[in-house]
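**Student:** Sharing a model that was predicted from the sequence below.
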Amino acid sequence: MNPANEAAGAQYKDLENIKRLPILITLVIGAFFSILNETLLNIALVDLTVDLNVPYNTIQWLSTSYLLVVGILIPISALLVQWFTTRQMFIGAMVLFTLGTLVCAIAPNFYVLLIGRIIQALGTGLMLPVMMNTILVLYPPEKRGAAMGSIGLVIMFAPAIGPTLSGLILDSFEWRWLFYFVLPFAVISVIIAAVYLKNVSDVTKPRVDVLSIILSTIGFGGIVYGFSSAGSGSDGWSNPEVYLTLIVGGISLLFFVYRQLNSKEPMLDLRAFLSPMFSLSTVLIIIVMMALFSTLLLLPILLQQGLLMTAFTAGLVLLPGGVLNGFLSPLTGRLFDKFGPRALVIPGSAILVLVMWLFTQIDLDTGKGTIILYHCIMMVAISMIMMPAQTNGLNQLPRRYYPHGTAILNTLTQVAGAIGVAFFISIMSASQKDYLAGSSDPTAPHEMAESLSAGVQSSFSVGMIFAIVAVVLSFFVRRAKAPQE
């Protein structure tokens, strides 16, 4: 063993008597149901507009608010993780999520339901960084791949089965059962955490910088809200609510970055970017997330509006790829531990380019089986890139940067998601308009469907460009060595 690994192993000598597996299982159970809830409600939005008597642009806040709160809270979690123990953070997050789920289940109107979703999001926003930070503290670098792969199973598998599970429940029950179904599992997770979860993090209680919290909230919240509004609103980028929010968010973010770089005790220590593999992994993950969202967003639209599938059928078409990705994540984690990141990230990026090109060829005549196959190939590529790149980048950070590194990655993933939705919807809409402008009968249903197909193809073409950039970056990836401290 080299000196770097010896130093890394010394960090874990005080954790030798802690049973890691029960802690990992506790984290996975809690995270699974909180992340599952992000997509569980999507298919029910149409039913909710009728039952709660609110328009669709209002009901969309049930999804937008969730993304917004998570995007705001994750940066602050880097501070909270250093103020509270692992048990306090995780159990607190799950109690919030459980309370929010109960409020949603019994909500008499839209506004109470929205409050419940916000409380749920508070729990999820605390959950993700705590989960990743605990894995980093608990496992030495040479064993992190498999553990992070288990987390990858949760992060990809839970949202993948959300729409399908939601469709099954809604076939027989009303929308409230979406929350009643989750509630007992959330309670069980709290009980398991109270029994098995141990404190593994360092509580240092750094100075609370109120101004940084305000700048972070306005900055990240403005960016996420602005892009989410652009993606879901009819006016798009021309809406003052969109571009003014983005401007205010961008300016606040610049001041936030300046303050963090000039603070002795930053809330979110951006000096983590001085680690080359962490910086490279962050950029690579953002690019891959942009390409991924082109698929997660565009395929359901094409399946439902172009190929006229029901939401439940569309969810079934996308289910095999999501399940495959979830089960491959632990495997790619173990392969990462054995062979390093390059053996996975380089071929994974190449496969991503190939499948994005295949997606540019789909049209209204493409069969379900072909789409399922392409989506499965896509998810194999994602499983080879995401967790190996993320784990490799975090491995290069000193232990004191773990809360900051996990917060940075989770925050930028949320921001990349919001940007991806808005960006690819804009491309699709522009291509649809161009197609219909040259059509002899733009109002004909067949022409509308063909314009959608053209818009989806254009968006995948841009997604392929992102994938090509990911291939170039993948050749610069090297196995990160644990720093000596």
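**Tutor:** Thanks, I have the structure now. Numbering: from 1, shown residues only.
**Student:** Could you use CA atoms for every contact and neighbour count after this?
**Tutor:** Will do.
**Student:** how far is the longest helix anywhere in the chain from where the chain is centred?
**Tutor:** Identified as the longest helix of the chain according to DSSP state H is helix 402-437. Relative to the centre of its chain, helix 402-437 is centred 11 Å away, using Cα atoms, centre = their mean, to the nearest Å.
**Student:** Going by neighbour count, which residues in the next helix or strand after that helix are buried?
**Tutor:** Next helix or strand after helix 402-437 toward the C-terminus (DSSP states H and E): helix 445-474. The neighbour-count criterion (16 or more other Cα atoms under 10 Å) identifies 447-468, 470-471, 473-474 as the buried residues of helix 445-474.
**Student:** need the contact list for Leu299.
**Tutor:** Counting by Cα atoms under 8 Å, 6 or more residues apart in numbering, Leu299 touches no other residue.
**Student:** same check, this time on Val471
**Tutor:** By Cα under 8 Å, 6+ apart, the contact set of Val471 is 346, 349-350, 353.
**Student:** here's the one I want to compare it with:
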Amino acid sequence: MSSSTQAGTARSRDYGVLRWMVAAAFVVILNETVMFNALPSLMREFAVDVTTAQWLSTAFMLTMAVVIPITGWFLQRVSTPQAFGLAMTVFCIGTAVAAAAPEFWVLLLGRIIQASGTAVMVPLLMTTLMSVVAPEDRGRVMGNMTLAISAAPALGPTASGLILEFASWRWLFGLILPIAAAVSLAAHRQLRDVGERSPASVHLPSVILSAIGFGSLVYGFSEFGSGADARIEAGAFAVVGLASLAAFVFLQLRLQRTDRPLLDLRPLGRRTYRLALLTMAGAFAGMFGSMLILPVYLQNLRHLTTLETGLLMMPGGLAMGLLGPRVGRWFDKYGSRRLIVPGGIGALVALGVLTQVSLTTPIWLILVAHVLLMLSLALIFTPMFTLGLGDVPPRLYSHGSALFGASQQVAGAIGTAIVATLLSSRTTHLLKEGYEPQAAQVGGMVWGLWFGLAMTVVVLALVLRMPNRSATATHEAAPSERSAAPRPSSSS
């Protein structure tokens, strides 16, 4: 067999195992939003209020934000099969704990364990993809990955709505556990090590600052929407988080001089990567905000059931997932401009329609707007991932992936918090002015949707600055890059 044939066979095998990794990532990421529709059932069973029950989602996001920054260091010190096996084992343990939880705190512990495994999967999947996939195929393969990273959170409420219609909340975990175990075993048998090892020990002060910084920031913003009394405490946590992150960044810049950072920030010195990261953060903030508002609007004001709400939101999530692979092929063929610009405009139109909702808005119009929003985001996500990571040197793939993941968690938390705060404050103001309760709540939701629209304007402005294709990053960072702080480059 010729060397070219062997290379082609190896590449085909690598691409095949990526499908199993995408399937595993889809299963674990789906859990980030699967609890939204289950909160009323859990509140009744465990006799907790909505603020306490919401911790099942907040703690998941909080854990992700704390663990993801460490994965850049972690993935450079263990093999690919070891990282994958550990992530899926931890996730399955957390799922089993949650399914059998006799008390609320045990369920919360299970969610935290789940999130710890999930946090490793996204950076691992991105790093593996960038390491084994040829540059000319990255758009197509990255499109498949979009199914896991973007469509899974969008489909979470739908999946939970369908399950809760016919079974108890425990089946949210009971059905996931055997699927996750089977997929992880199938993928693990085919995995090979594709990363570059770096033997440096973990820098404990960086770990502490990262955990305090990302954890406090996500917690602080997530609590802003809990009411006026909680906002002082939430603001204090946010300030502590920002101060800790500032110290963390300063420390990483110092450690980069000796190639010992916990989270290498040099990808931020690449202009295309930086723009892609900001675009993805803005898009996730807008998407998570709309995911908070639409179920509340449909159930509380339009009196749809949990199942009906899930079914109405399902076409958008499916459309995003099914379009992802096709977008990847289009990107490989045409580049980014023909995708991201229409995507930004489509998202703007969709959220513009949603800002006009009322108590009499036709349900079909909500459905069309939601599908258009999900399709538009699909046109943005795949090119952004591909352009951003394609601009990073291979030795920094794991750190670039970790930065992507951490920024999305923080952006999602911030977007959700701002929308919840706008919804609450505007509703309260309208009630004081004598509006009917339902009309006041619609007014609050409209303000939240206007925030999503504003974020989409920012996203559109950023995508207009993106190159059609990313310049191929060098295989190793230049010596000056290894010893200097991040600085803008002309990679676009």
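**Tutor:** Nice, I can see it. Just so you know, these numbers come straight off a predicted model, no measurement behind them.
**Student:** quick revisit: how about the longest helix of the first structure, aligned to which bit of the second structure?
**Tutor:** Mapping helix 402-437 of the first structure onto the second structure (TM-score structural alignment) gives residues 397-432.
**Student:** could you say which helix or strand contains the closest residue in space to Ile425 of the first structure that isn't next to it in sequence?
**Tutor:** Closest residue to Ile425 of the first structure apart from its sequence neighbours, by Cα to Cα, 6 or more residues apart in numbering: Gly231 at 6.0 Å. Using DSSP H and E, Gly231 of the first structure falls within helix 210-232.
**Student:** contacts for that helix?
**Tutor:** Taking Cα under 8 Å, 6+ apart as the rule, helix 210-232 of the first structure contacts 57, 60, 64, 67-69, 71-73, 75-76, 236-237, 239, 241-243, 245-246, 248-253, 255-256, 259-260, 267, 414-415, 418-419, 421-423, 425-426.
**Student:** List the residues that contact the most centrally placed residue in the second structure.
**Tutor:** Nearest residue to the geometric centre of the second structure (Cα atoms, centre = their mean): Gln408, 4.9 Å. Residues near Gln408 of the second structure by Cα under 8 Å, 6+ apart: 280-281, 284-285.
**Student:** Please tell me how far it sits from Phe91 of the second structure.
**Tutor:** Per Cα to Cα, to the nearest Å, Gln408 of the second structure is found 20 Å from Phe91 of the second structure.
**Student:** Who are the contact partners of Ile81 of the second structure?
**Tutor:** Quick fix: residue 81 of the second structure reads Pro, not Ile. 188, 191-193.
**Student:** Which of those are conserved in the first structure?
**Tutor:** Cross-checking these against the first structure gives 188, 191-193 as conserved contacts, using both residues aligned by TM-score structural alignment, their matches' Cα atoms under 8 Å.
**Student:** now the residues you listed in TSV, with neighbour count?
**Tutor:** Listed next are those as TSV, based on neighbours: other Cα atoms under 10 Å:
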residue	neighbour count
His188	18
Leu191	22
Arg192	14
Asp193	13
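**Student:** export these to a markdown table and tack on secondary structure and distance to Arg469 of the second structure?
**Tutor:** As requested, these are exported to a markdown table (DSSP: H, G, I helix; E, B strand; the rest coil; distance: Cα to Cα, whole Å):
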| residue | secondary structure | distance to Arg469 of the second structure |
| --- | --- | --- |
| His188 | helix | 33 |
| Leu191 | coil | 30 |
| Arg192 | coil | 29 |
| Asp193 | coil | 28 |
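**Student:** and Thr63 of the second structure, what pairs with it in the first structure?
**Tutor:** So Thr63 of the second structure corresponds to Val69, using TM-score structural alignment.
**Student:** Tell me how many other residues crowd that match.
**Tutor:** 24 (other Cα atoms under 10 Å).
**Student:** Go through the helix or strand containing it and flag the buried ones.
**Tutor:** Using DSSP H and E, Val69 of the first structure sits in helix 61-83. By neighbour count on 16+ other Cα under 10 Å, the buried set for helix 61-83 of the first structure is 61-83.
**Student:** So Met267 of the first structure: helix, strand or coil?
**Tutor:** Put simply, Met267 of the first structure is coil when judged by DSSP: H, G, I helix; E, B strand; the rest coil.
**Student:** if we can go back for a sec, mapped onto the first structure, which of the contacts of Gln408 of the second structure hold?
**Tutor:** Shared with the first structure, among these: 280-281, 284 (both residues aligned by TM-score structural alignment, their matches' Cα under 8 Å).
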